[in-house]
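S.K.: model this:
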Amino acid sequence: MIVGIPKEIKTMENRVAMTPGAVGAFVRNGHTVLVERGAGVGSGLRDEEYAAAGARLVSADDAWAAEMVIKVKEPIQQEYKYLRDGLLLFTYLHLAADKPLTEALLESKTTGVAYETVQLDNGALPLLVPMSEVAGRMAPQVGAQCLEKPHGGRGMLLGGVPGVEPAEVVILGGGVVGVNATKIAVGMGARVTVLDVNHSRLQYLDDIFHSRVVTLMSHEANIRAALCKADLVIGAVLIPGAKAPRLVTREMLPCMKPGSVIVDVAVDQGGCVETIKATTHADPTYVVDGVVHYGVANMPGAVPRTSTFALVNQTLPYALSLANKGCKALRDDAPLARGLNTWQGQLTCSGVAEAFGMSCESLSGVVQAL
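M.R.: Next up is the predicted model:
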């Protein structure tokens, strides 16, 4: 198969979908890999390294002309022109928060397989985990910076100092993002409260953090009470493939302290905060009702070298399977099949269909027809 790796063009997105080592694996399996010139520069990977691994260095048009295109982030509007019938696209899509892209994929009849909905039988999301780990660990760091006065915050040090109390950090969600955010926030010396709807998850968090965090069942009354004392709120909720639930409403914000901060990691799935909107690394924050909002939708793009290698470690086996077998790989691999979001102008992800009130084809029926 001819596989294309275009350069990411989202604002300040420096990750790349394939390392030179991964290129070598594709070449050894008999595939042709077309890497856009400069695609890996942001991650510290030179064109010469890709060429030495067997890739052909090409233009963006040529990379997108491949049979399968592997990316990191979803296509943005400038890239819609490349979508077409017969193209197999393997990348993060996050369609439940992006109706224009959903419509573009359906109209073009592009086959879209989304990293974030590849799901193991036990519910784990293997291709979302590495970036959730990165974003979770970044969230307290960027939140701490936003709390600084020059960035519009309350002027607090997250961990305080002897004789001065630390910041109160509230984390909504105890999954992969939440656990990693808790690790860093606790390590920085903050007082941390984690809310989740799953009691077993709260028991797990209490065990692994040895009672160094407060755990609360996530419901409106507890969320509201937690917000009123918070200096930093981290949104870390996820419903696979679907739009994030709105846990923090606009009318809750006035109870928060002036200069407090919200970092909504769920923003690429629409966000769990009503007042959140997607921002960029170039202009990451804005203020609503005195609360600083951080809504960067590609947080791991700020640490591209770490993120690229972490992502490719997980995507490579699935990408190779798609290259080796084409769409028939979906029939042989149930977790990979769950990643199918669009096919032949049909929507196959129920979470996306529910978000936009669209019809959805049976995934099992589509997969059997491949």
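
S.K.: only C-alpha atoms for contact and neighbour calcs from this point on.
M.R.: OK.

S.K.: What count of nearby residues applies to residue 218?
M.R.: Neighbourhood size, residue 218 [other CA atoms under 10 Å]: 18.

S.K.: I misspoke; the intended subject was residue 155.
M.R.: Counted with other CA under 10 Å, residue 155 comes out at 16.

S.K.: What distance do you get for it to residue 227?
M.R.: Using CA to CA, to the nearest Å, residue 155 is found at 18 Å from residue 227.

S.K.: next one: residue 197
M.R.: 17 Å.

S.K.: neighbour count winner among these two?
M.R.: Comparing residue 197 with residue 227 by neighbour count (other CA under 10 Å), the higher total belongs to residue 227, at 24 against 14.

S.K.: Just confirm that one contacts residue 256, I think it does.
M.R.: Yes. Between residue 227 and residue 256 there is a contact at 5.9 Å, judged by CA atoms under 8 Å.

S.K.: ok, which stretches of this protein are helices?
M.R.: Ranges of helices in the chain, per DSSP state H, are 20-28, 47-52, 60-64, 99-108, 129-146, 176-187, 199-208, 220-229, 304-325, 329-332, 334-337, 350-356, 363-369.

S.K.: possible to save those as JSON lines with distance to residue 276?
M.R.: As requested, these are exported to JSON lines (distance: least, CA to CA, whole Å):
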{"stretch": "helix 20-28", "distance to residue 276": "36"}
{"stretch": "helix 47-52", "distance to residue 276": "38"}
{"stretch": "helix 60-64", "distance to residue 276": "32"}
{"stretch": "helix 99-108", "distance to residue 276": "17"}
{"stretch": "helix 129-146", "distance to residue 276": "15"}
{"stretch": "helix 176-187", "distance to residue 276": "18"}
{"stretch": "helix 199-208", "distance to residue 276": "26"}
{"stretch": "helix 220-229", "distance to residue 276": "15"}
{"stretch": "helix 304-325", "distance to residue 276": "24"}
{"stretch": "helix 329-332", "distance to residue 276": "35"}
{"stretch": "helix 334-337", "distance to residue 276": "31"}
{"stretch": "helix 350-356", "distance to residue 276": "17"}
{"stretch": "helix 363-369", "distance to residue 276": "32"}
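
S.K.: and this one, so I can compare the two:
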Amino acid sequence: MKIGIPKEISNSENRVGMTPAGVLELTKLGHHVFVQSGAGENSGFDDEDYYVSGAKILPTIDRVYEQSEMIVKVKEPVEQEYDMIREDQIIFTFFHFASNKKLTEAMMKSKAVCIAYETVEEDDGSLPLLIPMSEVAGRMAIQQGAKYLEKPVKGKGLLLGGVPGVPPGKVLVLGAGTVGIQAAKMAAGLGAQVTILDVNMNKLRHVNDIMPSHVVTEFSNEYNIRKHIKTSDLVIGGILIAGARSPKLITRDMLKEMQPGAVIVDVAVDQGGCFETTRPTTHEEPAYIIDDIVHYCVSNMPGAVPHTSTVALTNVTLPYVLKLAENGWEKACRDDNALARGINIVNGKVVCEPILEAFGWKEAMA
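M.R.: Okay, here's the model as predicted:
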């Protein structure tokens, strides 16, 4: 199969769809890999690294799309790429369609086969391609939250871990999934007082088993959220419903109950965010303030640490890329239930139910 690795052109996106190590595994099997010149530079991989791994280096993004039967990316295609995508071409990347109607309609129009990393789901409900980026984002959420608590960036002027004689900050984590656990681990390591809320008691039990005593759990409901935001210095939003929009757990009116200078970090921004006041930001302009509350809502947080993120992502995507390359998408998806769940759009038709529900299309297509 002919596989293309274009340079990511989303704002401040420094990751690349595959490492040279991944390219080598494909070329050893006789597949042709086309890498856009400079695609891996920001992740620490130059053209020579890809060339010695067997890739052909192409000068422009349109050449990569033109030559390839399958495109492997990190972020969803941007408007500049829409017309490059053609019928029956496999696009394997993060899409997050439920929060982007324009992208959804463009991919329907292209009649490409859109397989989304975020909905590749094992029978046990785990999301193998989302987990490593959630691990990165969960850890980064605390790093960034701690930074934005500083006064020069309009935070309340608080050191998250405290010092002897001064109590540490309080962190509220919404969601006890991968993001929440990684965020809690980092916050606890800094010495903060951490509370995790979730509606899944099994997840809360797991948190209790693995976390130190200054990480406590409570059942998630509006009453408990309102109770905790009054004293929380940093709130992390880590709610994920696979393929669907995130629920709005903190509304605009709740911000008035928070302390001025408190920080909220919405890791769920790609799926619409779990705060009503969330809007996507970039690494160039990462934060904004509403009602004296600092919002950090960068939609590609792992893009700030591209070497770590690219290697972590290729580690989990490569086995699926190999299946698609060796067998074609139809057989690969018949043989692998997890990969089959990743199919979001085929030949102009949305086949992922949460996307239909997000745009009110489910009834129309019934």
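
S.K.: for the helices of structure 1, which one sits closest to residue 261 of structure 1?
M.R.: helix 129-146 (6.6 Å; CA to CA).

S.K.: Could you tell me where that closest one falls in structure 2?
M.R.: Taken onto structure 2 by TM-score structural alignment, helix 129-146 of structure 1 occupies residues 131-148 there.

S.K.: buried ones in stretch 150-166 of structure 1?
M.R.: For stretch 150-166 of structure 1, a neighbour-count test (16 or more other CA atoms under 10 Å) marks 152-159, 166 as buried.

S.K.: Mind listing residues that contact that stretch?
M.R.: The contact list for stretch 150-166 of structure 1 (CA atoms under 8 Å, 6 or more residues apart in numbering) reads 144-149, 167-168, 185, 188-191, 231, 258-261, 292.

S.K.: now stretch 69-83 of structure 1
M.R.: By CA under 8 Å, 6+ apart, stretch 69-83 of structure 1 touches 3-6, 8, 10, 15-18, 61, 63-65, 87-94, 101, 104-105, 108-110, 319.

S.K.: And those residues, which of them are buried?
M.R.: 3-6, 8, 10, 15-18, 63-65, 87-94, 101, 104-105, 108-110, 319.

S.K.: Residue 227 of structure 2 -> structure 1?
M.R.: Aligned partner of residue 227 of structure 2 by TM-score structural alignment: residue 225.

S.K.: go on, residue 346 of structure 2?
M.R.: By TM-score structural alignment, residue 346 of structure 2 lines up with residue 343.

S.K.: show me what contacts the closest residue to that match other than its chain neighbours?
M.R.: Ranked by CA to CA, 6 or more residues apart in numbering and with sequence neighbours excluded, the top spatial neighbour of residue 343 of structure 1 is residue 111, at 4.5 Å. For residue 111 of structure 1, the contact set (CA under 8 Å, 6+ apart) comprises 85-89, 105, 340-344.

S.K.: hmm, try it at 10 Å
M.R.: 68, 83-90, 105, 327, 340-347 (CA atoms under 10 Å, 6 or more residues apart in numbering).

S.K.: cool, and residue 223 of structure 1?
M.R.: 170-172, 194-196, 216-217, 247-248, 252.

S.K.: For those, give me JSON lines that also has distance to residue 237 of structure 1 and neighbour count.
M.R.: Listed next are these as JSON lines, based on distance: CA to CA, whole Å; neighbours: other CA atoms under 10 Å:
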{"residue": "170", "distance to residue 237 of structure 1": "13", "neighbour count": "28"}
{"residue": "171", "distance to residue 237 of structure 1": "9", "neighbour count": "32"}
{"residue": "172", "distance to residue 237 of structure 1": "6", "neighbour count": "26"}
{"residue": "194", "distance to residue 237 of structure 1": "11", "neighbour count": "28"}
{"residue": "195", "distance to residue 237 of structure 1": "10", "neighbour count": "25"}
{"residue": "196", "distance to residue 237 of structure 1": "9", "neighbour count": "22"}
{"residue": "216", "distance to residue 237 of structure 1": "14", "neighbour count": "18"}
{"residue": "217", "distance to residue 237 of structure 1": "13", "neighbour count": "17"}
{"residue": "247", "distance to residue 237 of structure 1": "9", "neighbour count": "18"}
{"residue": "248", "distance to residue 237 of structure 1": "12", "neighbour count": "20"}
{"residue": "252", "distance to residue 237 of structure 1": "18", "neighbour count": "15"}
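
S.K.: Now intersect those with the strands, please.
M.R.: 170-172, 194-196, 216-217 (DSSP state E).
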